[in-house]
Structures are given as structure tokens and as C-alpha cells.
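[1] Structure for the following, please:
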Amino acid sequence: MAIVRAALAAALAALWTGAAHAAPEIGAAAPSLVVTTLDGRTFDLTKLHGKVVLVNYWATWCAPCRKEMPTLDAFYRRHREQGLEIIGISIDFARDSEKMRRMAASQTYPMARSGDISDNGFGQPEGVPVTYVIDAEGTVRDKFIAVPNKLLNDVVLPLLPH
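    A predicted model of the protein is given here:
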């Protein structure tokens, strides 16, 4: 009986967090994403038409996430004036909020907690880090598992106006 209750609780949690949504398909229109950032602002993907957007899921316990954050931040600082936007979304539990906030404070791009998402067409990622690339027309162009500089330069940079 305890196993059945645990399975039911997991299924309900998946529905509540948006995990029931499938991950966006490459080449498809980007799904909706509305989240309150750590600084209290609303990040609404639909309002960023005309900009290239990276949606990055990460966690404090994820070593590859911590490794890629400075790369993403440097890329953002170099290219935000060209129309680049990044949103970092932590999948950490609420109990890890303080650690997550400390890590997020060192980044210049907006950060949010997955628990603060009000409209999530992306669903919960199967693993982290994962980054979706949305072009200026709102199409999902790529999905990265970890973000080396080469991928940013080869995939994202050509999408930005020069």
C-alpha cells in the first residue's frame, strides 16, 4: 500500500510541476513559459519575440551546471545588446533556496526557481543541465546537454543580428 501511495504522490507531483508536458521538439514553436524571477520580475517567453532566448535548467548539486554557468554568463554579457536573453531555472527543492540564491547572485542573467513557474510548456527536465535555444521567431532551434563555448558560438551566435 505504501508503494501505491508513493507512486500516486509522484504522479500528482509530476502533474503539479508540469512534468506531464513533453519536452519541446526541435523545429517546433516554443511552448509557453512564465516564471517569477528571483528579483520579483515576470519572465514571459511570449513577450520576447524578436530575441534569441536560452532557457537553461540547472541545480546547485549539479557539477556540470556549476561549470557552465560562467560560460553562459560571459556569453550573455557579450551578446545581450544584440538581442540575447537567458533565463536560468533552478530545479532545486525549496529547502535549498539559500544555496541556489547565492549561486544565482553571481550571474547577470535572470534566475528563477522551477517552483515559481506559473505557465510551463517545457515540463520538468529529465536531467540537468539542459538548455533550449529559441530563435527570434520563437522556434526551438536546439537543445544542449551542458553548454561549451563551441556550441554557443556555432549555434547561438549565427542566430543573433550582426
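[2] alpha carbons only for contacts and neighbour counts from here, please
    Will do.
[3] Helices of the chain, start to end?
    Secondary structure of the chain (DSSP state H): helices located at 2-17, 63-79, 97-105, 149-151.
[4] right, and residue 45 touches residue 33 too?
    Yes. Using C-alpha atoms under 8 Å, residue 45 is in contact with residue 33, at 5.4 Å.
[5] Of these two, which one has the most company?
    Ranked by neighbour count (other C-alpha atoms under 10 Å), residue 45 and residue 33 place residue 45 first, with 20 against 17.
[6] contacting residues around that one?
    32-34 (C-alpha atoms under 8 Å, 6 or more residues apart in numbering).
[7] for comparison, sequence B:
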Amino acid sequence: MTPVPRRLWLTSAALAALAPARLLAQKKSELPLPALGSAVPLAPAPLLLGGEFQPAQAEGKALVLYWWASWCPFCAQQSPEMQKLWESQQGKGLQMLALSIDKTPEPAVAYLRKKGYTFPAAWLSPELAKVYPKPEGLPVTVVRGKDGRVAQAEKGQLFPEDVAQLAKWI
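    Next comes the predicted model:
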């Protein structure tokens, strides 16, 4: 067995000691990305800026599911690109449901208003999380294809060209 270099061991031990217990517990409970080709069930979702997402809206259309948070720096980089995608593709058959994982809906609403985002966004309440469980990572982007199955699944920040490429699923 190869010994672990002392510096690596000390770094790992220090990081583990600094990690809050709730983050470690959260990691254990988070799900992997959904498998390509797996079915994506839908449910109605009240939207943060008014209205409601209805599953019928996504029938026969591509649906982008986007888990994000108002406090996430990577989401702050990706969200403007998601807004551009929404503005350019909503009339062409693309549907979107952004799911805020903020602890309460108020910060998410304030963030959407401050940034001027109009993409459909809901707060991931405990009830809604039963239908739309958040995969590990943040942000997370999953494309539900026209057939209702996962066509693409990504965790972590997508770059502008990657977000623009989501339109290929229309």
C-alpha cells in the first residue's frame, strides 16, 4: 500500500474538519444525475413570479430543468445564459422550469426581480422535491426530450456556448 503524502493527508483532514456536518449529510442524500433515456415525471409547479408550470406545457416539447440558487456563484454565471436561451427559444418549442433550492422562496424572488429574469422559475419546496429531486451538484441542468426522457444531464456551470447548444433539442 502506498503511503499518503503528509501534506495531502493534512489538507484532507483539515478540509474534513472544516466541513459542516449538514453539508456532509447533504452529500450523502443527494442523487446522481438521471441516466440518459430515463423517464422524467412532471408535476404542476407554482412559479415564483406568478402563474403555474403545467406538465401539459411540455408534452411533445423539449424541457430544460435547471436547479439553481440565489447564493450560488456558478449559477450567477449561468443564469444570464439561461435567460438568453429562454428569450430566443421559447416561441420555438422550448420549455423551461428553473428550480430554486434556496431555503425559502423570498431570496429567489428578489434575485429574479433584481436581475430581470423572466424564465419560468419555481421554489423547490419539500413537496416539489419529491417529483423534481435535485441531483448532486449546482447548478444542474437536465434536458427532458420531446419523448419525455432524459436527453442530456449536466452538473456544474455550463459555459455560454453549452447553454446555447441546448436549443438543439427543440
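[8] care to give me the TM-score?
    Put the two chains on top of each other and the TM-score (TM-score structural alignment, normalised by the length of structure 1) is 0.74; 144 aligned residues with a C-alpha RMSD of 2.7 Å.
[9] Now tabulate the helices of structure 1 in CSV and tack on mean neighbour count and distance to residue 89 of structure 1.
    Compiled in CSV, the helices of structure 1 are given as follows (neighbours: other C-alpha atoms under 10 Å; distance: least, C-alpha to C-alpha, whole Å):
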stretch, mean neighbour count, distance to residue 89 of structure 1
helix 2-17, 12, 13
helix 63-79, 16, 11
helix 97-105, 15, 10
helix 149-151, 12, 20
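[10] Quick one: the ones you listed as TSV, columns for distance to residue 127 of structure 1 too.
    Listed next are these as TSV, based on distance: least, C-alpha to C-alpha, whole Å:
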stretch	distance to residue 127 of structure 1
helix 2-17	14
helix 63-79	11
helix 97-105	17
helix 149-151	19
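[11] Can you say which of those helices is nearest to residue 40 of structure 1?
    Each of the helices of structure 1 has some distance to residue 40 of structure 1 by C-alpha to C-alpha; the shortest is helix 97-105, at 12.8 Å.
[12] and the angle from the closest one to helix 63-79?
    Inter-element angle recorded for helix 97-105 of structure 1 and helix 63-79: 40 degrees (by axes from the mean of the first three to the mean of the last three C-alpha atoms, to 10 degrees).
[13] so what corresponds to residue 123 of structure 1 in structure 2?
    Using TM-score structural alignment, the partner of residue 123 of structure 1 in structure 2 is residue 133.
[14] likewise residue 58 of structure 1?
    By TM-score structural alignment, residue 58 of structure 1 lines up with residue 68.
[15] For the lengthiest strand in structure 1, list every residue counted as buried.
    Once structure 1 is assigned using DSSP state E, the strand that runs over the most residues is strand 111-120. Within strand 111-120 of structure 1, the residues scored as buried using 16 or more other C-alpha atoms under 10 Å are 111-115, 117-118, 120.
[16] Which one of the residues you listed is nearest to residue 21 of structure 1?
    Using C-alpha to C-alpha, the buried residues of strand 111-120 of structure 1 come closest to residue 21 of structure 1 at residue 120, 8.2 Å.
[17] what's near enough to touch that closest one?
    Neighbouring residues of residue 120 of structure 1 by C-alpha under 8 Å, 6+ apart: 18, 31-34.
[18] can you check residue 104 of structure 2 too?
    Neighbour list for residue 104 of structure 2: residue 123 [criterion: C-alpha under 8 Å, 6+ apart].
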